[in-house]
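# What follows is a predicted protein model with its sequence.
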Amino acid sequence: MGIGGIGIWQLLIVALLLVLLFGTKKLRHLGNDLGGAIKGFKGAMKDDAPPPKEHPNRVQDLRS
């Protein structure tokens, strides 16, 4: 058994059917588009703004 009860032979049959239905060129374009979408999503989720710096004249609380 493989992933979620699906064996290697079932995965190979599904892959073969996808290649027969869409062709390798179409699947390659779909893979590139999906990869670009994931890359864009990760870039949007990344916080590009630097963390705010404390003001140098700010008085710190000395209570301990």
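Everything's here; your move. Numbers count the residues shown, from 1 in each chain.
# contacts and neighbour counts: CA atoms only from here.
Noted.
# Remind me which helix or strand the spatially most central residue of the chain belongs to.
Geometric centre of the chain, nearest residue: Ile38, 4.2 Å, by CA atoms, centre = their mean. When elements are assigned from DSSP states H and E, Ile38 belongs to helix 24-45.
# Put this next to the first one:
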Amino acid sequence: MGSMSWIHWVVVLLIVVLVFGTKRLGNIGKDVGEAVKGFKKGMQDDDKPSAQLGDESRRNDSNAASRNDEHTPR
């Protein structure tokens, strides 16, 4: 009684198809698949942007320090 039998799942599937239609369900499946692929790609590329940002921020810090030295009154 706690779990649903396969007949219950078939009835639920038929109701979902009747409510949403096969075209919309296909589009939803395609969108979910593309989202998962994008997420996986983002997780793999996660290290690359942070390394680039670290290098850029170090360059900006050194440039700012040299600019401050030039404009410091003596």
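Looks like it arrived, so ask away. Keep in mind that what you see is a predicted model, and the values were worked out from it rather than measured.
# What value does the TM-score take for this pair?
Once the chains are overlaid, their TM-score stands at 0.61 when taken by TM-score structural alignment, normalised by the length of the first structure; 47 aligned residues with a CA RMSD of 2.0 Å.
# picking up where we left off before, find me the equivalent region of the helix holding Ile38 of the first structure in the second structure.
Counting by TM-score structural alignment, helix 24-45 of the first structure falls onto residues 22-43 of the second structure.
# helix, strand or coil for Asp48 of the first structure?
Here Asp48 of the first structure is coil, with the state taken from DSSP: H, G, I helix; E, B strand; the rest coil.
# can you tell me how far it sits from Ile38 of the first structure?
17 Å (CA to CA, to the nearest Å).
# Can you report how many residues neighbour the counterpart of Met4 of the second structure in the first structure?
In the superposition onto the first structure, Met4 of the second structure corresponds to Ile6 when matched by TM-score structural alignment. As a burial measure, Ile6 of the first structure scores 10 neighbours (other CA atoms under 10 Å).
# Please tell me how far Ile6 of the first structure sits from Ala15 of the first structure.
According to CA to CA, Ile6 of the first structure stands 13 Å off from Ala15 of the first structure.
# do Leu21 of the first structure as well
10 Å.
# For the alignment partner in the first structure of Leu13 of the second structure, what is the enclosing helix or strand?
With TM-score structural alignment as the criterion, Leu13 of the second structure lines up with Ala15 in the first structure. Assignment of secondary structure by DSSP H and E places Ala15 of the first structure within helix 8-22.
# Tell me the mean distance between that helix and the second structure once they are aligned.
Between helix 8-22 of the first structure and the corresponding residues of the second structure, superposition yields a mean separation of 0.8 Å, by mean CA distance after the TM-score superposition for the first structure.
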